[in-house]
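Trainee: pasting the structure only:
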């Protein structure tokens, strides 16, 4: 961090990341490179990014009230699981380098992106077979646990992966699934950030401007997701997800 220019860059990057992340799910595609650009080393940038992401949770909750109505029971069931996964991921981050599984992550992000395209067909097949929406069996808890751990550990692409999981197992409507994704992702991020704040070094001079931008952006993202045609939003998320997968494959350490 060298001055007002870096602060302005982080606020702007946070704003855009908050919009993109809460409207579909690739926040770190924008925020993580911005932290590297202002001079933070990879581990410090990863920690600062996770802590700043907490700001997206209240903003997206405020903006997603229409989609969250009637889902209180679902959230009470799955948010604690996501929070525990985030805590486990943060402990892994503090004990192992974030590049340990770097070569696997691009494939996970790409798979999540492709799953978004396949979801309408999968949902139609489930409906024809008489499986109601939300009958995710063991796939939802296992998938959500694994992705929440990953979110607390590194996080890049976790939004699109969780969105794809929820669309396939819990909620076929894109805007509603996106709102639920923001809530479970936010819970995991909050616990992970709390652990990192207690046990790891946090660059608050970077977190503060980035988090401010993310909060503002997160109040806009769900509103954009609500208004965009579902097919257009789906393709935008998929294309950004594929772009992130390629970026992570070429440069896995950021």
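Mentor: Arrived safely. What you are looking at is a predicted structure, and each value in this text was computed from that prediction instead of being measured. Residues are numbered from 1 along each chain as shown.
Trainee: every contact and neighbour count from this point should use C-alpha atoms.
Mentor: Noted.
Trainee: where do the helices of the chain begin and end?
Mentor: Assigned by DSSP state H, the helices in the chain fall at 4-23, 28-37, 42-53, 56-63, 65-68, 72-95, 105-128, 139-153, 158-169, 174-199, 204-218, 221-227, 230-250.
Trainee: give me the residues contacting the third one.
Mentor: Helix 42-53 has contacts (C-alpha atoms under 8 Å, 6 or more residues apart in numbering) with 28, 31-32, 35-36, 97-98, 152, 154-155, 186, 189-190, 192-194, 196-197, 201-204, 206-208, 210-211, 214, 253-254.
Trainee: buried ones in it?
Mentor: Buried residues in helix 42-53, counted by 16 or more other C-alpha atoms under 10 Å: 42-53.
Trainee: including distance to residue 111, could those go into TSV?
Mentor: As requested, the buried residues of helix 42-53 are exported to TSV (distance: C-alpha to C-alpha, whole Å):
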residue	distance to residue 111
42	25
43	26
44	28
45	25
46	23
47	25
48	27
49	23
50	23
51	26
52	26
53	23
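Trainee: looking at the helices of the chain, which is buried most?
Mentor: Highest mean neighbour count of the helices of the chain: helix 158-169, a mean of 26 (counted as mean count of other C-alpha atoms under 10 Å).
Trainee: helices and strands around that helix, which ones?
Mentor: On a contact count with 3 or more C-alpha pairs under 8 Å, 6 or more residues apart in numbering; DSSP states H and E, helix 158-169 meets helix 105-128, helix 139-153, helix 174-199.
Trainee: how about residues contacting that helix?
Mentor: So helix 158-169 is contacted by 21, 24-27, 108-109, 111-113, 115-116, 119, 122-123, 133-136, 139-140, 143-144, 147-148, 150-151, 172-174, 177-178, 181-182, 185, 237, 241 (C-alpha under 8 Å, 6+ apart).
Trainee: mind redoing it with 7 Å?
Mentor: Contact with helix 158-169 is made by 24-26, 109, 112-113, 115-116, 119, 122-123, 133-136, 140, 144, 147, 151, 174, 177-178, 181, 241, as judged by C-alpha atoms under 7 Å, 6 or more residues apart in numbering.
Trainee: presented hereafter is structure B, for comparison with structure A:
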């Protein structure tokens, strides 16, 4: 990539905003993906470069949310394993299958995840809200997180929306703590993509060097904002952004 000064500034800003959006709701990587296309990368290169560049932002989210992760050790271990295994499969699919095979369902998945997030409280009442301190619905949660990991390894855009929607429905905890877990799972999936794509994918490392540092800053700052948001505000931030992202993908 041979970027002008204006394009470099454009990517820096996109990375900063994406990191913050990922921390608050998820979907920030979809800001960087079109930005990379704009500066001349082809879709495959933009996709894998975007995935690698997001990694520091997820580190910032986890650091910024470390207080909310206390007491979630068992949940973290189980879901990280599921998300990581799914991400491995997703990366393999990206490298061996035509993009149209999976991309056709990406907008639908994001929109459905957003609708699930909006209906989450009603769905919980319908299926029965567990008592305070009751265990998660692990038998359903882990396969769902695995499938989210597959999506994250393949495309990654709006992975946070899908993860937080899944966690809010199947895990029994406050949304702010589940949002912190979402950051850990996003980091796990991103770590897998960094390793695999570094070995055998057309990553533009100059673009990564421009975007990655600002995603770190944006992720840390966004995590601190998300901690202070009321649960309903946080929920509807995810819903609105997720629907916007899904419609954008559907149209483009």
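Mentor: Good, I have the coordinates. These numbers were taken from a predicted model, which means no experiment stands behind them.
Trainee: for residue 83 of structure 1, which of the helices and strands packed on helix 158-169 of structure 1 is the nearest?
Mentor: Closest of these to residue 83 of structure 1 is helix 174-199, at 3.9 Å (criterion: C-alpha to C-alpha).
Trainee: what's the mean distance for that closest one versus structure 2?
Mentor: Its matched residues in structure 2 lie on average 0.9 Å from helix 174-199 of structure 1 after superposition (mean C-alpha distance after the TM-score superposition for structure 1).
Trainee: which strands or helices does that helix pack on?
Mentor: helix 42-53, helix 56-63, helix 65-68, helix 72-95, helix 139-153, helix 158-169, helix 221-227 (3 or more C-alpha pairs under 7 Å, 6 or more residues apart in numbering; DSSP states H and E).
Trainee: okay if I get these as a markdown table plus distance to residue 3 of structure 1?
Mentor: A markdown table is the format used below for those (distance: least, C-alpha to C-alpha, whole Å):
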| stretch | distance to residue 3 of structure 1 |
| --- | --- |
| helix 42-53 | 17 |
| helix 56-63 | 25 |
| helix 65-68 | 37 |
| helix 72-95 | 29 |
| helix 139-153 | 29 |
| helix 158-169 | 31 |
| helix 221-227 | 28 |
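Trainee: for residue 9 of structure 1, which of those is the nearest?
Mentor: Of those, nearest to residue 9 of structure 1 by C-alpha to C-alpha is helix 42-53, at 14.1 Å.
Trainee: got the angle for the closest one vs helix 28-37?
Mentor: Note on geometry: by axes from the mean of the first three to the mean of the last three C-alpha atoms, to 10 degrees, helix 42-53 of structure 1 and helix 28-37 are set 130 degrees apart in direction.
Trainee: tell me who's in contact with residue 19 of structure 1.
Mentor: 217-218, 220-221.
Trainee: and the nearest residue to residue 193 of structure 2 once chain neighbours are set aside, how far from residue 25 of structure 2?
Mentor: Distances taken as C-alpha to C-alpha, 6 or more residues apart in numbering place residue 153 nearest to residue 193 of structure 2, at 6.1 Å, with adjacent residues excluded. To residue 25 of structure 2, residue 153 of structure 2 is 19 Å away according to C-alpha to C-alpha, to the nearest Å.
Trainee: how far away is residue 154 of structure 2 from residue 91 of structure 2?
Mentor: Taking C-alpha to C-alpha, one finds residue 154 of structure 2 at 5 Å from residue 91 of structure 2.
Trainee: ok, residue 146 of structure 2 next?
Mentor: The value you get for residue 146 of structure 2 to residue 91 of structure 2, if C-alpha to C-alpha is used, is 13 Å.
Trainee: do the same with residue 81 of structure 2
Mentor: From residue 81 of structure 2 to residue 91 of structure 2 the distance is 16 Å (C-alpha to C-alpha).
Trainee: now residue 21 of structure 2
Mentor: In terms of C-alpha to C-alpha, residue 21 of structure 2 sits 24 Å off from residue 91 of structure 2.
Trainee: what do you get for residue 121 of structure 2?
Mentor: 33 Å.
Trainee: just to revisit the earlier point, I'd like the contacts of residue 19 of structure 1 written out as TSV, with distance to residue 74 of structure 1 added.
Mentor: As requested, the contacts of residue 19 of structure 1 are arranged in TSV below (distance: C-alpha to C-alpha, whole Å):
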residue	distance to residue 74 of structure 1
217	26
218	22
220	24
221	22
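Trainee: so which of the residues you listed comes closest to residue 7 of structure 1?
Mentor: Residue 7 of structure 1 has its nearest neighbour among these in residue 217, at 16.1 Å by C-alpha to C-alpha.
Trainee: name all residues that make contact with the counterpart of the closest one in structure 2.
Mentor: Under the alignment (TM-score structural alignment), residue 217 of structure 1 pairs with residue 218 of structure 2. Going by C-alpha under 7 Å, 6+ apart, residue 218 of structure 2 touches 16-20, 57.
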